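Trainee: Please find the sequence and the predicted model below.
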Amino acid sequence: MKPSPLRSTVAGAPHRLAESALLFPLLTLMVLGIIWVGVLRLTANEMAAADRAAALLARELSETCEAQVLGALHEIDQTLKLVKYAHETGSRLRELDSLEARALLPQDPRFTVSLIDRDGRVLAGTRDPSGAGRVDAAELRAARAIDAMVVGLPRPASDDPAAPGATLRFSRRLDAGDGSFDGIATVTVDAAYFTAGYDAARLGEHGVLALLGRDGVFRARRSGAVVTTGDRTDYAALRARLPDDGAALSTPWDGVRRHARMRELPGFPLAVIAGVADDEQFAAARAKRRTFVLRASAASAVVICVFGLLGRLSHALARSRRRAVEEHIAHARRVEYLAYHDSLTGLPNRSLFSKLLGQGIAEAREHERQLAVLFLDLDHFKQINDTLGHDAGDDLLKEVALRLRACLGEGDTVARLGGDEFVVLLPATASDARITDVAEAILTAVARPFMLIGQEFRISASVGAARYPLDGLDEQSLTKHADSAMYQAKEDGKNNFQFYSETRSANALQRLSLEASLRRALERDEFALHYQAKRDAVTGQLTGMEALLRWEHPDLGSIGPMQFLPVAEESGLIVPIGRWVLRTACAQGMAWQKQGLPALPVAINLTARQFFDPRLIGELSAALTVTGLAPELLELEVAESLLMNDVERSVGILTHLRLLGVRIAIDDFGVGYSSLSALRQFPIDSIKIDRSFMRDAGSVPEARALTEAIIGMGRTLSMSVVAQGIETEAQADYLRANGCNEFQGYYVSRPLAAGEFEQVLRGDLAGQGGGLAAPASSAVA
């Protein structure tokens, strides 16, 4: 029996549907919908969990901070009440001594308790003889008005406005016997103390921990390692946006979106704010979301490929041919681009710049106008590469390229010649003023901070300019003279701009000649060491010596250290020269010991490049092993300013040096204004007072006060204090009276060659060389 036509039509419908062009697109959309709905639910759950975790963390941090700050404030208020009670029942001026003697005052060195009279003068203070400084009338009026603790505004940590840090002063009214106002008691503490609980592991680099007054002034606010004070905000508006149960918002002071909580401190006109940055807290959830999206994308691609395969087979051959043609064209364009552009920065390279400069010179000659070439070199770029790695250096060069482009106008060109060298072409420059404006814009742009490997770094640039036709008529001359002008800028201290000068170019050639001679000086045995004695300030006995480098040039004669040492440091030659000094001084000390002469420490200066050289420890160990000199008879002198540039890194290097057993001294102490807390971090044996203090100690009160403070600091830390540059008996008597341990300078002895110094050693050994005598002259060592 034949099937009916209707039944045949119904039975054949699925087959026609399966053959339809709509089947594969419909199946594709259905599967993709299932995949992406699941992905959206997963990512929504992850983000919601991260949001809850951030809110909970903000709550825990705010409660912890509230408890810690409340404890500190109650302790401060209790101290003020105790001082008030002691003042109103005691002897006015001696209550602080009595309370401190009974350990009733805060023992933390960051707290300073002071008594202020009704006129704002400091009567007494703990730890700091000047107390917390003179109190202004506004602060007195505030404390006088109420019998409660007054929270002051942040103020500089010292009278020096450039000094870092700030302090907070808490005060309470003092009454006389008749109940009248008799002054105030104050407790001064570092503002950073209230944000010391900042835990980077939990708060991250962009979290916030803050103490805010109800007057809208931040007493202290910390994000990452940065502590700020004194900023203002709208307290009421912030309180409304940050309830006790927390909120997620962009904080008004820096615009960072955070989960934060604000808690007012009962009994005090203050509130604490704690929060975590959403970018950091949501990083893991966003990473998972990216993973989910990537996997879903991969799965979607597979689905699309599978279901689209049949429909795309007919077009595969044509697409392949079209792609081959497109790739060939793109490859040709890429080859042409790479031939004329720098692969790292995308700027024109030397070849393209040469062509553009040649065209610019031809047009300038034809139209009788001026053009300029600016040669730019980054200062200390090698240190970035050596310290942070070449990847960071590449990132820096890319950012520099972007900033240079932004400094130029239409028609101007910037190119990278290689390394950290860039060159700028100003093809239609009417005046030197325009060249100067562009150069200064470049210096300003490069001087802005760079973010490398998550940290802020600053560099500078040196720029030289040559003009057509004034400084050259062809491409080679202009480029060469711009390069020469750039080196003139470096000689003037870097981070500046110079036009080409023929006279200064000749001086640069002389410097290059000096550097070339310096490279051959070691091979030709032109260096020698002189030794200057150090003597005990009281007994006059010889206590040691300092090795000083001298250069006897065969043609130029004696060249002073201040002439050749900066060249050696900048060129890197100081490293092999310093290695020679180290071994020579150790060998000479050991030779004197073998002759039966006293075993005295020999001191050697380390420059910045030597100190941060990773091979320093190995070279020291090798020198001591080869010469046989005992480590305790070698003293390494490091300039104070060098140590303070990077305290953490310096402490690490000094610790490794100390493990070798050598002695460590801080040279030129006093010019860097190290604090006692900073000095305590360094494992050092002695400090050498800078010679400038010796010149001024007799006539400048500030120099005298600083000298006495340095000696007192040395005694406090059980360090030997050495005075450099002693030239007169009056200087020696003054330092001896103030407890200085050792003297060095022309009053003791001028630097002597090894043979002459050996006679000094023999005279001391025979009892004929002791004591101190005034010098015959006062030349600088």
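Mentor: In hand now; what should we look at? Residues are numbered from 1 along each chain as shown.

Trainee: only C-alpha atoms for contact and neighbour calcs from this point on.
Mentor: Noted.

Trainee: In three-state terms, label residue 266 for me.
Mentor: Of the three states, residue 266 takes coil according to DSSP: H, G, I helix; E, B strand; the rest coil.

Trainee: ok, it to residue 553 distance?
Mentor: Note on residue 266: its distance to residue 553, by C-alpha to C-alpha, to the nearest Å, is 77 Å.

Trainee: quick one: the strands in the stretch 151-300 of the chain?
Mentor: 155-156, 166-175, 181-190, 208-213, 218-223, 226-228, 247-250, 257-264, 270-277 (DSSP state E, counting those that start in this stretch).

Trainee: Columns mean neighbour count and distance to residue 715 on top of the ones you listed, output as JSON lines?
Mentor: Output for those, formatted as JSON lines (neighbours: other C-alpha atoms under 10 Å; distance: least, C-alpha to C-alpha, whole Å):
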{"stretch": "strand 155-156", "mean neighbour count": "18", "distance to residue 715": "28"}
{"stretch": "strand 166-175", "mean neighbour count": "24", "distance to residue 715": "28"}
{"stretch": "strand 181-190", "mean neighbour count": "24", "distance to residue 715": "26"}
{"stretch": "strand 208-213", "mean neighbour count": "26", "distance to residue 715": "38"}
{"stretch": "strand 218-223", "mean neighbour count": "24", "distance to residue 715": "35"}
{"stretch": "strand 226-228", "mean neighbour count": "15", "distance to residue 715": "32"}
{"stretch": "strand 247-250", "mean neighbour count": "17", "distance to residue 715": "51"}
{"stretch": "strand 257-264", "mean neighbour count": "25", "distance to residue 715": "46"}
{"stretch": "strand 270-277", "mean neighbour count": "26", "distance to residue 715": "41"}
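
Trainee: need these in TSV with distance to residue 580, can you?
Mentor: Listed next are these as TSV, based on distance: least, C-alpha to C-alpha, whole Å:
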stretch	distance to residue 580
strand 155-156	47
strand 166-175	47
strand 181-190	47
strand 208-213	52
strand 218-223	47
strand 226-228	43
strand 247-250	59
strand 257-264	57
strand 270-277	53
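
Trainee: mind checking which of those is nearest residue 109?
Mentor: Closest approach to residue 109 among the strands of the stretch 151-300 of the chain is made by strand 181-190 (9.0 Å; C-alpha to C-alpha).

Trainee: if we can go back for a sec, of all the strands of the stretch 151-300 of the chain, which one is nearest residue 626?
Mentor: Comparison of the strands of the stretch 151-300 of the chain against residue 626 by C-alpha to C-alpha identifies strand 226-228 as nearest, at 47.5 Å.

Trainee: right, so of the strands of the stretch 151-300 of the chain, which gets closest to residue 79?
Mentor: Of the strands of the stretch 151-300 of the chain, nearest to residue 79 by C-alpha to C-alpha is strand 181-190, at 8.0 Å.

Trainee: Just the residues contacting that closest one, thanks.
Mentor: Taking contacts as C-alpha atoms under 8 Å, 6 or more residues apart in numbering, the residues outside strand 181-190 that touch it are 76, 79-80, 83-84, 110-120, 132, 140, 143-144, 157, 165-176.

Trainee: ok, structure two:
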Amino acid sequence: MMLLVIWGSAYFLVNKERMAIERQTELSVGEITDTYEARVVRALREIDTALKLVRFTVNSTDHASVLNVLNEQRLLPPALLFTISIVDEQGMVIDTTDSGLLGQYLTPPSQSTLGDDYLAVGEIEAYQEKQLTFTRPLMPDQEGGSGWVVIAIDANYFVSSYEVRSLGQQGMLALVDSEGIVRVRRSGDTIHSGELMDIAVWKSSTPDAVTAPFLTHWQGVESYTLVRKLYDFPLSIVVGLSAQEQLDAAQQLARNYWQRAGWTSGLLLIILAILGRLSWQLQRARQRVMDERVIHAQQLAFHDTLTDLPNRAFLSHLVSQEVVLCGRHGESFALLFLDLDRFKLINDSLGHAVGDYLLQEAAKRLTGAIRESDVVARLGGDEFIILLRKVSRTDQIEPIADELLSSMRQPFVLAGQDYNISVSIGVALFPGDGLDEQSLMKNADMAMYQAKQAGKNKVHFYSIAPN
């Protein structure tokens, strides 16, 4: 009976550890997928915003070099990562941020794929490197000619967040288009592209494939896999963890348990105590590591580390939710775009440490000046966004905006001296000033610039809402 208890206990603990590791693996896949999705969507939104900006500018300006004009205004993403080109209807590059591409020809996407206003994803070979391209068509000019605007970026950029520590040597980060073609995939230190991945079959055979990891057999590797279709983009992300790599720890534990059971089969009580204690310690250590990963992933994905405010990704999520809820119930809300006046002067003259302190203090004042139901987020630099819920008229917004202006006019103590800082505010109302996040953000931004031009330390509404 003693031997039966020892070996039965060892068998039970081995299976318990295996199930715990399998569960932890499923949680890890979900955490990694959430973080990866947030990073990729942030990059794609930046790319698509730049495409739409260039397209709009080309169709509304007489400038000979649109890209130079936008670059001088710092409205384009960094040229070190992104190459932006304007191509005529014959496929020739007529304007580009990379002079080496000027006059070259690019293969246009098919009209059936591109349509009138559709984001097309493709790839090119440039400087012996594979680059992903994102294309939007231009509107036809007066002579009937057209073309398109293209942003190219090194495909490796979309899998650069691969970490062997969390994904292993046989894990997977992949970006797959709507036809199942792998645009870029990384496993360990190896990067692939051009493969065909049956993500449609995987999702159809697994009802909750978007939220729950499932086992796949692909390229000779069995993996715990998650597939996420990216909202508003013809792409999906795929994240996988090798089942073999994840279960290696369980197999090592199994060997340890069997050896200990064999060596101490005559010491039943001692063995049970040791195994119980070891299992408890392993569970506690694993839980701590898992909690730390979850907290770290949430901080990276949704919070600004300097001010501890929600960041742009989290704000985008909140605004998208508010659009859906308000559209469903016929309610309104407002977005306030805020930019600190004279921040660059103080940051340049007193140093970045003082500038960071000013941003932290400004964040506290803004948070203290709004209602509990409202949200302050940091967009980047000295720009902030405030989401005001359940407001529909200017007379509801003006007192809050006045309180914001008043709180920022109080002197800031910087480097031992008082400095007067003000803020310019632009306001856009849903649904009158925009029906989606991008339109509201753009219109609030435009209103803020009008407040700046009117002398700063002011509030400007993009349009006057009915009282």
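Mentor: All right, it came through fine. Small disclaimer: the values here were computed from a predicted structure and weren't measured.

Trainee: hmm, back to that, residue 56 of the first structure is nearest to which of the strands of the stretch 151-300 of the first structure?
Mentor: The minimum distance between residue 56 of the first structure and those falls on strand 257-264, with 9.2 Å, by C-alpha to C-alpha.

Trainee: and that closest one with strand 270-277, angle?
Mentor: 160 degrees (axes from the mean of the first three to the mean of the last three C-alpha atoms, to 10 degrees).

Trainee: which residues touch the residue lying closest to residue 558 of the first structure once chain neighbours are set aside?
Mentor: With sequence-adjacent residues excluded and distances taken as C-alpha to C-alpha, 6 or more residues apart in numbering, residue 558 of the first structure is closest to residue 552, at 4.5 Å. Residue 552 of the first structure sits next to 526-528, 558-559 when contact means C-alpha under 8 Å, 6+ apart.

Trainee: ok, residue 266 and residue 553 of the first structure, which is more surrounded?
Mentor: Taking other C-alpha atoms under 10 Å, residue 266 of the first structure and residue 553 do not tie; residue 553 has more neighbours (16 against 10).

Trainee: wait, doesn't the more buried one sit right on residue 559?
Mentor: Yes: counting by C-alpha atoms under 8 Å, residue 559 is a contact partner of residue 553 of the first structure at 6.9 Å.

Trainee: hang on, residue 533 of the first structure is in a strand, isn't it?
Mentor: Yes: checked against three-state DSSP, residue 533 of the first structure lies within a strand.

Trainee: Please work out how many residues are found near it.
Mentor: Neighbours of residue 533 of the first structure under the rule other C-alpha under 10 Å: 23.

Trainee: Report the separation between it and residue 754 of the first structure.
Mentor: Distance, residue 533 of the first structure to residue 754 of the first structure, by C-alpha to C-alpha: 12 Å.

Trainee: Need the counterpart of residue 28 of the second structure in the first structure.
Mentor: Using TM-score structural alignment as the criterion, residue 28 of the second structure maps onto residue 57 of the first structure.

Trainee: right, I mislabeled it, should have said residue 136 of the second structure
Mentor: Checking TM-score structural alignment: residue 136 of the second structure goes with residue 172.

Trainee: what does residue 80 of the second structure give?
Mentor: By TM-score structural alignment, residue 80 of the second structure lines up with residue 109.

Trainee: What segments of the stretch 351-467 of the second structure are helices?
Mentor: Under the criterion DSSP state H, counting those that start in this stretch, the stretch 351-467 of the second structure contains helices at 352-368, 394-409, 437-453.

Trainee: Tell me which of these sits nearest to residue 75 of the second structure.
Mentor: Among the helices of the stretch 351-467 of the second structure, the nearest to residue 75 of the second structure by C-alpha to C-alpha is helix 437-453 (12.6 Å).

Trainee: by contact count, what packs against the closest one?
Mentor: helix 312-329, strand 333-341, strand 422-430, strand 459-461 (3 or more C-alpha pairs under 8 Å, 6 or more residues apart in numbering; DSSP states H and E).

Trainee: so where is that helix in the first structure?
Mentor: Taking TM-score structural alignment, helix 437-453 of the second structure hits no residues over in the first structure.

Trainee: relative to strand 333-341, how tilted is that helix?
Mentor: Inter-element angle recorded for helix 437-453 of the second structure and strand 333-341: 40 degrees (by the same axes, to 10 degrees).

Trainee: in helix 437-453 of the second structure, what counts as buried?
Mentor: 437, 440-452 (16 or more other C-alpha atoms under 10 Å).

Trainee: same deal with stretch 602-618 of the first structure?
Mentor: Within stretch 602-618 of the first structure, judged by 16+ other C-alpha under 10 Å, the buried ones are 602-607, 609-611, 616.

Trainee: Ok, stretch 251-261 of the second structure next?
Mentor: Buried residues in stretch 251-261 of the second structure, counted by 16+ other C-alpha under 10 Å: 253-254, 257, 260-261.

Trainee: Repeat that for stretch 101-114 of the second structure.
Mentor: Buried residues in stretch 101-114 of the second structure (16+ other C-alpha under 10 Å): 101-102, 106, 108-109, 114.

Trainee: Let me have these in TSV, extended by secondary structure and distance to residue 41 of the second structure.
Mentor: Below are those laid out as TSV (DSSP: H, G, I helix; E, B strand; the rest coil; distance: C-alpha to C-alpha, whole Å):
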residue	secondary structure	distance to residue 41 of the second structure
101	helix	27
102	coil	29
106	coil	26
108	coil	25
109	coil	22
114	helix	21
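
Trainee: can you give me the strands in the stretch 501-650 of the first structure?
Mentor: Going by DSSP E, counting those that start in this stretch, the stretch 501-650 of the first structure shows strands at 527-536, 542-553, 557-559, 602-606, 634-639.

Trainee: Please tell me which residues of the second structure the fourth one aligns onto.
Mentor: Think strand 602-606 of the first structure. Following TM-score structural alignment, strand 602-606 of the first structure has no partner segment in the second structure.

Trainee: ok so, going back, kindly reformat the helices of the stretch 351-467 of the second structure as TSV containing distance to residue 384 of the second structure.
Mentor: Shown next, in TSV, are those (distance: least, C-alpha to C-alpha, whole Å):
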stretch	distance to residue 384 of the second structure
helix 352-368	8
helix 394-409	12
helix 437-453	10
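
Trainee: circling back to that earlier point, report the two of the buried residues of stretch 602-618 of the first structure separated the most.
Mentor: Distance extremes for those: the farthest pair is 602 and 609 at 20.9 Å, using C-alpha to C-alpha.
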